[in-house]
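**Student:** mind looking at a prediction? Sequence and model below.
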Amino acid sequence: MTTGAGGASPTRSMSDTYFHDMYAGSDDPWGFAERFYERRKYALTLASLSAEHYPHVFEPGCSIGVLSDQLARRSDRLLCTDLSPRAVELATRRLAHHGDRVRVQIGDLLTDWPDEEFDLIVLSEVLYYLDPDALDGLLERLPASLSSGGEMIAVHWRHEVAEYPQSGDDVHDRLRHGPLHHAGGYRDADLRLDVFTARAGPSVAQRENLVP
């Protein structure tokens, strides 16, 4: 999500009503299915992943499931959650053609974090809804949620949004000092993207024996 929809926690300074009201006014309040900005962001996100396919993927704050649809094509199983019942309803419709290997359910980013292990966790436009303490608590949880070769990607809008507890840069600065290994990243005037792994490992070129 880009400028304001998705998973959240009771400790953020924003009310759940904010998210419910946004979907009450529109089925796509941030233009996820329409804007070139979003299509470009999704392309950058997918291109930054270090594997062609992942057995088990988790995407909290999935909104209406536009990125989820693309993640489903790169995974065997995908779990998507969102705080908004309306967003979950719309995502369920969008992802129905993938069958039962994709699950979509209502879930809060912190209080409903699944007790499962994932090969990829996608945190797109959700972490700046958390205050610093809540974010730190989530970061402590991430290592146990990733498989031994697991990967986490975070993508956030960099421009100031007055009502958000943190900026995208605040979030990514904290991530860089978290418990996961930083594997790479990208930033421009609008967005910041960072990839983390459970532990340091070979690059894509090394895995394919292109370099020693």
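**Tutor:** It's in. Every value quoted in this text rests on a predicted model; they were computed, and no experiment measured them. Numbering: from 1, shown residues only.

**Student:** for the rest of this, base every contact and every neighbour count on C-alpha atoms.
**Tutor:** Will do.

**Student:** ok, V122 - how many residues close by?
**Tutor:** 23 (other C-alpha atoms under 10 Å).

**Student:** run through the residues that contact it.
**Tutor:** By C-alpha atoms under 8 Å, 6 or more residues apart in numbering, V122 lies in contact with V57, F58, E59, P60, M152, I153, A154.

**Student:** who wins on neighbours among these?
**Tutor:** P60 leads the contacts of V122 on contacts (other C-alpha under 10 Å) with 30 neighbours.

**Student:** three-state assignment of the closest residue to it other than its chain neighbours?
**Tutor:** Spatially, and ignoring its direct neighbours in sequence, P60 is nearest to T81 (4.7 Å; C-alpha to C-alpha, 6 or more residues apart in numbering). The three-state assignment at T81 reads strand, by DSSP: H, G, I helix; E, B strand; the rest coil.

**Student:** for T81, list the residues it contacts.
**Tutor:** G7, E59, P60, G61, C62, S63, V88, V104, Q105, I106, G107, D108.

**Student:** give me that answer again for 10 Å
**Tutor:** 6-7, 58-63, 65, 87-88, 91, 103-109, 112-114 (C-alpha atoms under 10 Å, 6 or more residues apart in numbering).

**Student:** for ChimeraX, what selects the buried ones among these?
**Tutor:** In ChimeraX syntax, the buried subset of the contacts of T81 is picked out as below (16 or more other C-alpha atoms under 10 Å):
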select :6,7,58,59,60,61,62,63,65,87,88,91,103,104,105,106,107,108,109
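
**Student:** gap between the residue nearest to P60 and C62?
**Tutor:** 6 Å (C-alpha to C-alpha, to the nearest Å).

**Student:** can you tell me the element the residue nearest to the spatial centre of the chain falls in?
**Tutor:** Nearest to the geometric centre of the chain sits L123, at 2.0 Å (C-alpha atoms, centre = their mean). Using DSSP states H and E, L123 maps to strand 118-124.

**Student:** structure two is appended below for comparative analysis:
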Amino acid sequence: MSTPTSYFEQMYARSSDPWSFATRWYDARKHALTVDSLPRRRYRSAFEPGCSTGMLTARLAERCDHLLAVDAVPAAVEQVPARDNVIARTARIPHEWPDGTFDLVVLSEIGYYFDDHDLATLIERTVTSLEPGGDLVAVHWRHPVDEHARLGDDVHELLGAVPGLARQARHEEADFLLEVFTRVPPAPRSVAQTEGLA
């Protein structure tokens, strides 16, 4: 069973920042690494499901012309910093998926909350909404948590097996796994290749 929305609602009812994103160095560093892993300098249209209070959203917004950030809990969405290029709204992922396509989708600490069916739906909708050549960044906690349906490594194993996704980068630590995939075709190009260095 996927983690119920009531779990998150209860978390935000107890604290406006239940995971201490605003104060914890672990998360500030991980968010910085996530944004630094983006292969392109700039993205036209990005999507961040499960945005929580918007700490990562604020960093992503600096690299995106347009960014859609959603979360299932209104109390979380209300805290997303207001920016001209960011739309923050409530949506229950993976079933309330936005229309249109994106050249960047960021799955940060979200995949392990879903059971097999919902995770398959999440991955299918992510890949379908990615433009050819678009990038998918996935980053997940690696330790077991009672409220998680699976380990973060399991999410990345499934992503790595998806036809049409080519892994561009992998950053592995004891606590989290960060990977960047590109939708193919066209064949992926490294940052150095894109800038004519290789």
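**Tutor:** All right, it came through fine. Here the structure is a predicted model, which means the values were calculated and not measured.

**Student:** re the thing from before, contact partners for the residue in structure 2 that the residue nearest to the centre of structure 1 lines up against?
**Tutor:** For L123 of structure 1, the aligned position in structure 2 is L107, judged by TM-score structural alignment. Neighbour list for L107 of structure 2: 47-51, 122-123, 126, 136-140, 178 [criterion: C-alpha under 10 Å, 6+ apart].

**Student:** which bit of structure 2 covers stretch 19-28 of structure 1?
**Tutor:** Going by TM-score structural alignment: stretch 19-28 of structure 1 matches residues 8-17.

**Student:** so what touches the matching stretch?
**Tutor:** 6-7, 18-19, 23, 52-53, 71-76, 79.

**Student:** now it: buried residues?
**Tutor:** Those would be F8, Y12, D17, for stretch 8-17 of structure 2 by 16+ other C-alpha under 10 Å.

**Student:** try stretch 143-163 of structure 1
**Tutor:** 143, 145-147, 150-158.

**Student:** what does stretch 175-193 of structure 1 give?
**Tutor:** Residues L175, G178, P179, L180, H181, H182, A183, L191, R192, L193 are the ones in stretch 175-193 of structure 1 that count as buried (16+ other C-alpha under 10 Å).

**Student:** how far away from the center of its chain is it?
**Tutor:** When distances are taken as C-alpha atoms, centre = their mean, to the nearest Å, stretch 175-193 of structure 1 is centred 13 Å away from the chain's centroid.

**Student:** how long is it from one end to the other?
**Tutor:** Using C-alpha to C-alpha, the distance between the terminal residues of stretch 175-193 of structure 1 is 11 Å.

**Student:** and for stretch 186-203 of structure 1?
**Tutor:** Start-to-end, stretch 186-203 of structure 1 (C-alpha to C-alpha) is 16 Å.

**Student:** verify the assumption that V139 of structure 2 is located in a helix.
**Tutor:** No: read with three-state DSSP, V139 of structure 2 is strand and lies in no helix.

**Student:** measure G50 of structure 2 to D135 of structure 2 for me?
**Tutor:** 17 Å.

**Student:** cool, and A198 of structure 2?
**Tutor:** In terms of C-alpha to C-alpha, A198 of structure 2 sits 20 Å off from D135 of structure 2.

**Student:** and F8 of structure 2, by the same measure?
**Tutor:** 28 Å.

**Student:** and for P81 of structure 2?
**Tutor:** Taken as C-alpha to C-alpha, the span from P81 of structure 2 to D135 of structure 2 is 24 Å.

**Student:** same question for T53 of structure 2.
**Tutor:** Applying C-alpha to C-alpha to T53 of structure 2 and D135 of structure 2 gives a distance of 23 Å.

**Student:** repeat that for R125 of structure 2.
**Tutor:** 14 Å.

**Student:** shouldn't D115 of structure 2 be in contact with R150?
**Tutor:** Yes: with contacts counted by C-alpha atoms under 10 Å, D115 of structure 2 reaches R150, the gap being 7.7 Å.

**Student:** the more surrounded of those two?
**Tutor:** R150 (20 against 16).

**Student:** mind listing the strands for structure 2?
**Tutor:** 43-49, 64-71, 86-90, 102-108, 130-141, 165-172, 176-183 (DSSP state E).

**Student:** now the shortest one against strand 64-71, angle please.
**Tutor:** In this case it means strand 86-90 of structure 2. Inter-element angle recorded for strand 86-90 of structure 2 and strand 64-71: 10 degrees (by axes from the mean of the first three to the mean of the last three C-alpha atoms, to 10 degrees).
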